[in-house]
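# build me a model from this:
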Amino acid sequence: MPPQPQSWTIRHFSQANPEGPGQGSVPALLRRIADSIEQWPAGIEVQDVVLHSEVTADGDWWSATVYFHEPSL
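Alright, predicted model coming up:
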């Protein structure tokens, strides 16, 4: 019998800077994401981070989606 492939469920969350002054700050967005990752109760293993930019009347508005899975206990 061939070995069974390992699998897990990938989850995600998205985050953005608040609309208005500072919405275009990539460093601020990355700090927010890092804080969210560190606050996850059981810890997470990040698989990918995708940055998105929306052009608004106030300039670029950055957001990101983090794809992750929770480690096996």
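# when you work out contacts or count neighbours from here on, use the C-alpha atoms and nothing else.
Noted.
# now S36: how far from A42?
Noted for S36: a distance of 12 Å to A42, by C-alpha to C-alpha, to the nearest Å.
# again with S14
Taking C-alpha to C-alpha, one finds S14 at 19 Å from A42.
# the residue positioned nearest the centre of the chain: helix or strand, and which one exactly?
What sits nearest the mean C-alpha location of the chain, by C-alpha atoms, centre = their mean, is V66, with 2.4 Å. Assigned by DSSP states H and E, V66 belongs to strand 59-69.
# one more, for comparison:
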Amino acid sequence: MDIPAHWTARHFSQANPGGPGCDSMPALLRRLADSIEALGPAEIQHVVIESEPTEHGPWRSGTVYFHLPGDE
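Just a heads-up that it's a prediction; the model follows:
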């Protein structure tokens, strides 16, 4: 099996709206799940969840790395 020297992955990032509720992990996970589902038959490689401190609590965001059928 040949292992490539490098590969490219597609990605997208989403965050909760700023302000009250920006710290809702369930809301972020629903948002990410809806977007992943809309991709169709994608192969998800990695999901990164981050937070940034704000006056309303941690502002949650996530980045999804994926491949679509036919990507090399």
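# now the strands for structure 1?
11-16, 45-56, 59-69 (DSSP state E).
# and for the aligned partner of S61 of structure 2 in structure 1, the neighbour number?
Matched to structure 1 by TM-score structural alignment, S61 of structure 2 sits across from S63. Close neighbours of S63 of structure 1, defined as other C-alpha atoms under 10 Å, add up to 22.
# leaving out chain neighbours, which residue sits closest to I49 of structure 2?
Using C-alpha to C-alpha, 6 or more residues apart in numbering and skipping residues adjacent in sequence, the residue nearest I49 of structure 2 is G62, 4.4 Å away.
# count of neighbours near P41 of structure 2?
By other C-alpha under 10 Å, neighbour count at P41 of structure 2 equals 11.
# quick one on the thing from earlier: the residue nearest to the centre of structure 1: what's it in contact with?
Applying C-alpha atoms under 8 Å, 6 or more residues apart in numbering to V66 of structure 1 gives the contacts 12-14, 46-50.
# do the same with E50 of structure 2
60-62.
# distance of the equivalent of it over in structure 1 from S14 of structure 1?
Here E50 of structure 2 is matched to H52 in structure 1, going by TM-score structural alignment. Taking C-alpha to C-alpha as the measure, H52 of structure 1 falls 10 Å from S14 of structure 1.
# overlap of the contact sets of those two?
Common contacts of H52 of structure 1 and S14 (C-alpha under 8 Å, 6+ apart): 63-64.
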